[in-house]
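J.: Got a sequence here, can you build the structure:
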Amino acid sequence: MSDLNPRETVQDALYRAARDLEARGVGYAMRDARRLMTHALGIASDRLTLFLREPLPAEAAGVFTAFCERRAAREPVSRIVEGRLFFGRWFKVTPEVLDPRPETEVLIDQALRFQFGSFLDIGTGSGCIAVTLLAERARANAFVTDISERALKIAEENALAHSVSERARFATSDWFSDVVGQFDLIVSNPPYIRPSEMETLEPEVLKGDPHIALTDFVDGLTGYRQIAAHAEKHLVPGGRVLVEIGPDEAQEVVQLFTDAGLTNCTVYQDFDRRDRVVEAFSTKPSKIG
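T.: So this is what the prediction gives:
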């Protein structure tokens, strides 16, 4: 990408960058250019229109140019600016964690339909699910796990940034290996992409997200088998499970949960009417005593 003209306005620079990004195969080029510009200028996104006719400062121009070069190389915007809005809150995002997706907000919406005092988040990544639920339910407490210590550190930082860390317990755990206690709710967005599907993913996903957060390297169902096998032990009677799924996995996940004794399985769709979340309930007496 060529150097920006020092006499260019912010708007001129945006239009030129968007044209260049689009020519280099980047979708939603103007949207991405605007997001990168607000970070280069150090301003809130809703204030960008106030600066459009202003000359682009030299320092910000250099930062913006570097940002756009990275985006043209198909690096995700969230990786470039090291963060992402999720359910109205800003979350730190690094190469160690999955980039939060809007589709995951469907799980949040369903979780908030009922009251809960305690919940378990398995494979938390950035902590976007756990932190959001704690922020939305001021009296709730969480047990938050991930197999990656580096991911868990990012989740802890996000919890601290949103003033919910005192109500969260963080632990490194391989699925349920180090989980203790019972909970009103278990939530998880496990790695569900089948290995055969990995090569079909967008370059931004393959370059930006840790592969361990995308796939189980088996068949995409390992996480659901683990949750099905252990949920009853760690749910209070009548407790709930909510998991995000791949769009073609609903039937298999429902069957796994049903076979494990969970009941009232319901599938919820995302904004594009794709199956996205499975909910199930425990009705058996507690096995912890």
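J.: all contacts plus neighbour counts: C-alpha atoms, from now on.
T.: OK.
J.: In this structure, mark out all the helices, start to finish.
T.: Using DSSP state H, the helices assigned to the chain run over residues 10-23, 29-41, 58-72, 77-81, 105-111, 128-136, 149-161, 203-208, 211-214, 222-234, 250-259.
J.: Adding distance to Asp121, write those helices out as JSON lines.
T.: Converted to JSON lines, the helices of the chain look like this (distance: least, Cα to Cα, whole Å):
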{"stretch": "helix 10-23", "distance to Asp121": "38"}
{"stretch": "helix 29-41", "distance to Asp121": "30"}
{"stretch": "helix 58-72", "distance to Asp121": "32"}
{"stretch": "helix 77-81", "distance to Asp121": "23"}
{"stretch": "helix 105-111", "distance to Asp121": "12"}
{"stretch": "helix 128-136", "distance to Asp121": "6"}
{"stretch": "helix 149-161", "distance to Asp121": "11"}
{"stretch": "helix 203-208", "distance to Asp121": "23"}
{"stretch": "helix 211-214", "distance to Asp121": "14"}
{"stretch": "helix 222-234", "distance to Asp121": "11"}
{"stretch": "helix 250-259", "distance to Asp121": "17"}
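J.: Tell me how many other residues crowd Thr145.
T.: Thr145 has 29 neighbours, counted by other Cα atoms under 10 Å.
J.: show me what contacts it?
T.: Going by Cα atoms under 8 Å, 6 or more residues apart in numbering, Thr145 touches 120-124, 152, 170-173, 175.
J.: picking up where we left off before, and of the helices of the chain, who's closest to Glu244?
T.: helix 105-111 (6.7 Å; Cα to Cα).
J.: Another sequence for comparison is provided below:
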Amino acid sequence: MIRKDVLLRNAAQALNTAGIEDPRREARLLLGWASRRDFSQLLGMDVVDDEAEARFEIALARRVAREPMAFITGEAGFWTLDLEVSADTLIPRGDSEALIEALLEVKPDRNSVTSVLDLGTGTGCLLLAALSEYKAAFGLGVDLEPGAAALAARNAHRNGFAGRSSFFAGSWNSALNGRFDVVLSNPPYIETADVAALMPEVAVYEPARALDGGPDGLNAYRVICAALPNLLTKEGCAVLEMGIGQIDDVAAIGLEFGLVEVLRHRDLGGIPRALVLRSAQGGGK
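T.: Purely as a prediction, here's the structure:
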């Protein structure tokens, strides 16, 4: 048994030395997870039992090594969802919720969407968030990594969408039959030369294939935009995520393939994060 305040103080010092922002908060989050208590229950604790302390110390060592909190706990929140995460995928980020906000802006009628495709589905966060808003829709998620496709399928089951979704492993160049009312994608968009300089939580622990967008960061958009005219229904739209300063370039790539800009949407930090495109001539039936 050890006093909670002593454990948290020592942990915060270790996290601070490791260069982690807000070390006191991180220490409390780790202890809450290790002791299986929520914040209010944690406040009422004076001592930590041996089992929780051992679990905490293992988790603390991982966090001091800059492993992301979500990989330690195995969970992350996105939109209204509770998701399992793993090293097979990127951790869902709040910035990506801008894509769902943009989609709701251009498709306010919740009955107007019956089919959704998510390219590079990862945890399935974007697809499942869209299904949570469009109750009549069925979703298809594609990811190059089989482990990611399996993870997304588990998240669909976890959140009650298993009957309205399907996932498979394959490349964006794979033949996809049919057209979709909505195509979502958060593709790799970091320039190759910049990947190694990202914060350790990202550069060391998250999969490089989901980060590296090629020399200019735009390789994936060229592939996606080339495919979109054959993937969208007549009134369909694509909602793409991009990094800082990329939105004009992505819009220009879209124009090369007959796609016109419908909307730009900023994330909570004010960065243009989501671009909505549609076919200039309309898609299929």
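J.: Can you pull the TM-score for these?
T.: Laid over one another, the chains give 0.93 as their TM-score (TM-score structural alignment, normalised by the length of the second structure), with 280 aligned residues with a Cα RMSD of 1.7 Å.
J.: one step back: so which of the contacts of Thr145 of the first structure is the most crowded?
T.: In terms of neighbours by other Cα under 10 Å, these top out with Thr124 at 29 neighbours.
J.: After alignment, which residue of the second structure pairs with it?
T.: Following TM-score structural alignment, the counterpart assigned to Thr124 of the first structure within the second structure is Thr121.
J.: Roughly how far does its match sit from Asp181 of the second structure?
T.: Counting by Cα to Cα, to the nearest Å, the separation of Thr121 of the second structure from Asp181 of the second structure is 17 Å.
J.: Could you give the residue range in the first structure aligned to the lengthiest strand in the second structure?
T.: Counting residues, the longest strand found in the second structure (DSSP state E) is strand 232-241. Mapped onto the first structure using TM-score structural alignment, strand 232-241 of the second structure spans residues 235-244.
J.: mean shift of that stretch relative to the second structure?
T.: Here the mean offset of stretch 235-244 of the first structure against the second structure after fitting is 0.8 Å, by mean Cα distance after the TM-score superposition for the first structure.
J.: Quick one: distance of that stretch to the chain centre.
T.: The chain centroid and the centroid of stretch 235-244 of the first structure are separated by 20 Å, computed with Cα atoms, centre = their mean, to the nearest Å.
J.: Need the residues that contact that stretch.
T.: With Cα under 8 Å, 6+ apart as the test, stretch 235-244 of the first structure has contacts from 104, 107, 111, 182-190, 231, 276-286.
J.: Grab the most central residue of the second structure for me.
T.: With distances taken as Cα atoms, centre = their mean, Pro92 lies nearest the centre of the second structure, 2.9 Å away.
J.: and that residue, how far is that from Leu127 of the second structure?
T.: In this view, Pro92 of the second structure and Leu127 of the second structure are 12 Å apart by Cα to Cα.
J.: Show me what Lys153 of the first structure aligns to in the second structure.
T.: The alignment partner of Lys153 of the first structure in the second structure, by TM-score structural alignment, is Ala150.
J.: Kindly report the same for Asp32 of the first structure.
T.: In the second structure, the residue matched to Asp32 of the first structure (TM-score structural alignment) is Glu26.
J.: just Val81 of the first structure next, same as before
T.: Using TM-score structural alignment, Val81 of the first structure pairs with Thr73 in the second structure.
J.: thinking Val253 of the first structure is in contact with Thr222, fair?
T.: No. Applying Cα atoms under 8 Å as the test, Val253 of the first structure and Thr222 come out as separate, 10.3 Å apart.
J.: Who has more neighbours out of those two?
T.: Using other Cα under 10 Å as the criterion, Val253 of the first structure and Thr222 rank with Val253 on top: 24 against 17.
J.: Look up how far Ala13 of the first structure lies from Ala33 of the first structure.
T.: Distance from Ala33 of the first structure to Ala13 of the first structure, by Cα to Cα: 9 Å.
J.: For the residue in the second structure that Ala61 of the first structure lines up against, give me its contacts.
T.: Matched across to the second structure, Ala61 of the first structure falls on Glu53, judged by TM-score structural alignment. By Cα under 8 Å, 6+ apart, Glu53 of the second structure lies in contact with 1-2, 34-35.
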